[in-house]
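Engineer: Pasting a predicted model and its sequence here:
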Amino acid sequence: MKTTVLFIIISIFSLTIHSQSQKEGLKNVLQERIKDIKEDESDNPYYTKKEKEDEYLNENNLFQPLAQPDENSDLANFFKIYLEKKMLKKIDFTAIKDSYLYNNFSNSKYNYTIRLTFELGKTGKATNCRINTGNKELNRKIIEIFKKYPLEKLGLKESDKSGKISVQLFAKEGKEVIIKASKFAVVDEPPVLKDCQDSQFYWQIDKCIYDKLYEYILKNISLKTLNNQDLRGEIIFKPRFTVNSEGKITNANSIAPNKIIKDEIDRIILSFNETIKPGKRNNIPKNTYCETFRTITIEKLK
């Protein structure tokens, strides 16, 4: 009598052991699969349109008083020196508004401001800088300028290396785009698992919670449930959930190849009962939306 064994391997997207051509091939495959997931996500959004707009308005209402953006802030004056005014015409709010983040927002609720986010590296310098102006060339130029700015002027501390940091740089007032930059940085710290407390940098803390969660998924996923789906090979899925301001996981609503697998992943995520310190914004606990991509490789050996 033949016996069947189902092997499940959870892997993250690491390309380090492959040649350059292999890396490109894997990257293209990954992008196609993520594209498929995003199409599935449009059929099952995490937030309704109203919830997304309310969340956006609430987030802005929290951000603005903390950042205190001003046309004459030190950061604004720095950019007025190093960024030519004509470059502001390259900012394309239409492209930004059409992006997946804001494409469902009504014009009356979108606030027409642009932020740059970054993290603090080991040397205390800005790293992993990101901005969307709707123009890639301008994005690169702004990041290049920002990296020359003395970060201590934003009120940052050594402990802020554990957070993702945001500053406003631009705003549209009437028909004109102006430099209206933050006086202070806003620091968003991710949720921290008890086992991840020794991690110091944002990327380490963020990676740790996902790694621990997937170890838990691997140990608790129902092999019978997966085997009954008759799926084999590598499948990609997108866990989505919230860690609330009390450190509890809520509202799991993942994207997966079918509803049965989705429900199984959501069940496991919601049963994850490790002690979690909630995410914070400038040291104030807050709800944190979490998402990532992972793969499960299912092999059936006879």
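Structural biologist: Structure received. Residues are numbered from 1 along each chain as shown.
Engineer: contacts, neighbours, all on C-alpha from now
Structural biologist: OK.
Engineer: ranges for the helices of the stretch 151-300 of the chain?
Structural biologist: 202-220, 223-228, 259-271 (DSSP state H, counting those that start in this stretch).
Engineer: Quick one: those helices as CSV, columns for mean neighbour count too.
Structural biologist: Output for these, formatted as CSV (neighbours: other C-alpha atoms under 10 Å):
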stretch, mean neighbour count
helix 202-220, 17
helix 223-228, 13
helix 259-271, 18
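Engineer: got these as JSON lines, with distance to Glu137 columns?
Structural biologist: JSON lines is the format used below for those (distance: least, C-alpha to C-alpha, whole Å):
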{"stretch": "helix 202-220", "distance to Glu137": "26"}
{"stretch": "helix 223-228", "distance to Glu137": "46"}
{"stretch": "helix 259-271", "distance to Glu137": "39"}
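Engineer: what's the burial count for the nearest residue to Leu156 once chain neighbours are set aside?
Structural biologist: Using C-alpha to C-alpha, 6 or more residues apart in numbering and skipping residues adjacent in sequence, the residue nearest Leu156 is Ala185, 6.9 Å away. The criterion is other C-alpha atoms under 10 Å. On that basis, Ala185 has 25 neighbouring residues.
Engineer: Ala185 reaches Gln68, doesn't it?
Structural biologist: No. Using C-alpha atoms under 8 Å, Ala185 makes no contact with Gln68, being 9.0 Å away.
Engineer: Put this next to the previous one:
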Amino acid sequence: MKKTFLLLFLSSFCFSQTVKDEYYDKFTNPNPNNKFSNYLKENLHQDLLKNIAYPEKSKKIILSFQVNKENIPYRIDINSFRNNELNKSLKKLFKEFSLNNFATKLDTRKKYSLQIISNNGTHNTINCSTVPLEISFPNSKSCDDLDFYDDINYCINKNIRNHFYNSINYNLADSLLTKEEKIILDFKVLIDKNGKLKVTELKTPEIFKKNILEITEKYDTVFVPYMISNKPTNYSYYIKQEFEKGKKPTSNLELDYDFDNIFKPNSTNELANYFKENLTEEDITNANLNRVNDRLKLYFELDVTGKPFKVSTNSRSELLEKKIISLFKKYNLSKSIFKNTHPVNKYYTPIIKYENGSNKVVTNSIMGYSRIPIFPNCKNSLNATMGKNCYNRTIREFFVKKFNAKLASSLGLSPGRKRIFVQFKIDKEGKVTDVKCRAPHPKLKEESIRIIKKLTKASPAIFGDKPAKIGFTLPVTFNVE
């Protein structure tokens, strides 16, 4: 064992349920000589196939996408975030490749994924799926009116979490003999292949176990199960609640901020009138909104001269997004009201809102804003992007400086790539809290937690004009040779 190299990446935390490599071999007929493979061989620079970093426990590069009601792909993602140039090229080429070549009837309620590149042990090969893998979330009657993949997942997830939140007898905690301030209910439920809800992992005080099992049994909804290329598959949801004796936990399903009351969206302000004059009825009608995803929002930053940049939307239509961004850049922002103009703010406003069964133009009368935590050394950042980069760099450099590099080499770990994931939150006072870690050795876990707990206090994140607690994950990758 010679050396240990540390590579660090920082991102916000999220869960995802991955699809196994063998599903692509079984259901998508990958072929190095099909239409998509030949198209990429002709148009993708071959140097990009060198030194590909694959996801953990995988030797495939996967491209996933969804389609809007115009049958145009959006949310095009690649499963490996470290191959920036490759990912950028693949996304561009995929957008220019006709979906009709796949001979698959596409559905807004499904997510699709394609094997693009595979590794046979010695080299990387363009070996694309002939047909996409089709994925659909569990569904039930209460969410069956929704037309989009992500919205169905949100709706089902929310219904399940609300069921437990409203049904658990939190007063059971009163009989627990513990000096701990917090009671933690940590469990996993799954919708099985038959559409039945079950508890599979239950990490709670003993007194709550029977209660949670009974609640699960009483949940009489029958689901359409999670489907992978029409094959029913188990799908899991992780539920964690923390609360103190005598108190019910705060639901994390809804944001605890009244954004509308603060930023006052309506259809009669200057910005709304400008978009009503310049968007067509077809634009507004075809905004792909519904009761769950009820707003098409626009986001932007301001440079030192007050001009907007990094303008984006959450639109499911790239054409509509481009039109809205183009119009916004021509708008005179001096007509808008900004309640707070901190240079690290990121601003937002709805543009189109779904209300009472139809879409209409609605924008904020006061420009909405949010802000990430700011460490003292980042206070001179000139915009949100600089602030975010400084935040990430501060944590990265602090971790590298404080981490005991000799430790990883002395633990007898097997050669190869290892990963540490440190989860933490920065609370409403800017202090690091709730630090947790997943690591290949207990001493690495202990060391990582020790370091993150020593981070300098920051100015807290801001959401809806109020300080907010916000969570992050620090992924650490190192090679043991």
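Structural biologist: Thanks, I have the structure now. Model, not experiment: these values are computed from the prediction.
Engineer: Quick TM-score on the pair, please.
Structural biologist: Here the superposed chains carry a TM-score of 0.71, computed using TM-score structural alignment, normalised by the length of structure 1; 265 aligned residues with a C-alpha RMSD of 3.8 Å.
Engineer: Looking at the helices of the stretch 151-300 of structure 1, which is nearest to Ser21 of structure 1?
Structural biologist: helix 202-220 (26.7 Å; C-alpha to C-alpha).
Engineer: Give me the contacts around that closest one.
Structural biologist: Contacting residues not belonging to helix 202-220 of structure 1 are listed as 8-10, 119, 161-164, 189-193, 196-197, 199, 265, 268-269, 272, 292 [C-alpha atoms under 8 Å, 6 or more residues apart in numbering].
Engineer: filter those residues to the buried ones?
Structural biologist: By the neighbour-count criterion of 16 or more other C-alpha atoms under 10 Å, these include these buried positions: 8, 10, 119, 161-164, 189-193, 196, 199, 265, 268-269.
Engineer: Please flag which of those sit within strands.
Structural biologist: The strands in this structure, assigned by DSSP state E, contain Ile8, Ile10, Glu119, Lys164, Glu189, Val192, Leu193 from those.
Engineer: farthest pair in those?
Structural biologist: Distance extremes for these: the farthest pair is Ile8 and Glu119 at 34.5 Å, using C-alpha to C-alpha.
Engineer: Need the counterpart of the residue nearest to Leu156 of structure 1 in structure 2.
Structural biologist: With the correspondence set by TM-score structural alignment, Ala185 of structure 1 lines up against Met367 in structure 2.
Engineer: Give me the distance between that match and Asn345 of structure 2.
Structural biologist: 11 Å (C-alpha to C-alpha, to the nearest Å).
Engineer: Over to Lys339 of structure 2?
Structural biologist: To Asn345 of structure 2, Lys339 of structure 2 is 11 Å away according to C-alpha to C-alpha.
Engineer: what ranges do the strands span in the stretch 51-200 of structure 2?
Structural biologist: 60-67, 73-78, 111-119, 124-126, 133-136, 183-191, 197-203 (DSSP state E, counting those that start in this stretch).
Engineer: Nearest to Phe421 of structure 2 among the ones you listed would be which one?
Structural biologist: Nearest to Phe421 of structure 2, of all the strands of the stretch 51-200 of structure 2, is strand 183-191, at 18.8 Å by C-alpha to C-alpha.
Engineer: Structure 1: matching residues for that closest one?
Structural biologist: Taken onto structure 1 by TM-score structural alignment, strand 183-191 of structure 2 occupies no residues there; it is unmatched.
Engineer: So which elements touch that strand?
Structural biologist: If you count contacts as 3 or more C-alpha pairs under 8 Å, 6 or more residues apart in numbering; DSSP states H and E, strand 183-191 of structure 2 packs onto strand 197-203, strand 235-243.
Engineer: after superposition, how close is the helix or strand following the longest one to structure 1?
Structural biologist: Okay, so that is strand 235-243 of structure 2. Towards the C-terminus, the helix or strand next in line after strand 235-243 of structure 2, according to DSSP states H and E, is helix 259-263. Relative to structure 1, and after both are superposed, helix 259-263 of structure 2 has an average distance of 1.3 Å to its aligned residues, where the measure is mean C-alpha distance after the TM-score superposition for structure 1.
Engineer: which residue numbers in structure 1 go with whatever helix or strand comes next after helix 259-263 of structure 2?
Structural biologist: The C-terminal neighbour of helix 259-263 of structure 2 among helices and strands, as given by DSSP H and E, is strand 265-266. Under TM-score structural alignment, the alignment places strand 265-266 of structure 2 onto residues 69-70 of structure 1.
Engineer: what's the offset of the matching stretch from the middle of its chain?
Structural biologist: On the basis of C-alpha atoms, centre = their mean, to the nearest Å, stretch 69-70 of structure 1 sits 25 Å off its chain's mean C-alpha point.
Engineer: Need the contact partners of that stretch.
Structural biologist: For stretch 69-70 of structure 1, contacts defined as C-alpha under 8 Å, 6+ apart pick out Ala76, Gln168, Leu169, Lys180, Ala181, Ser182, Lys183, Phe184.
Engineer: Might you report the residue contacts of the first one?
Structural biologist: Translated: Ala76 of structure 1. The neighbours of Ala76 of structure 1, taking C-alpha under 8 Å, 6+ apart as the test, are Asp70, Leu169, Ile179, Lys180, Ala181, Ser182.
Engineer: hmm, 6 Å instead?
Structural biologist: Residues near Ala76 of structure 1 by C-alpha atoms under 6 Å, 6 or more residues apart in numbering: Ile179, Lys180, Ala181.
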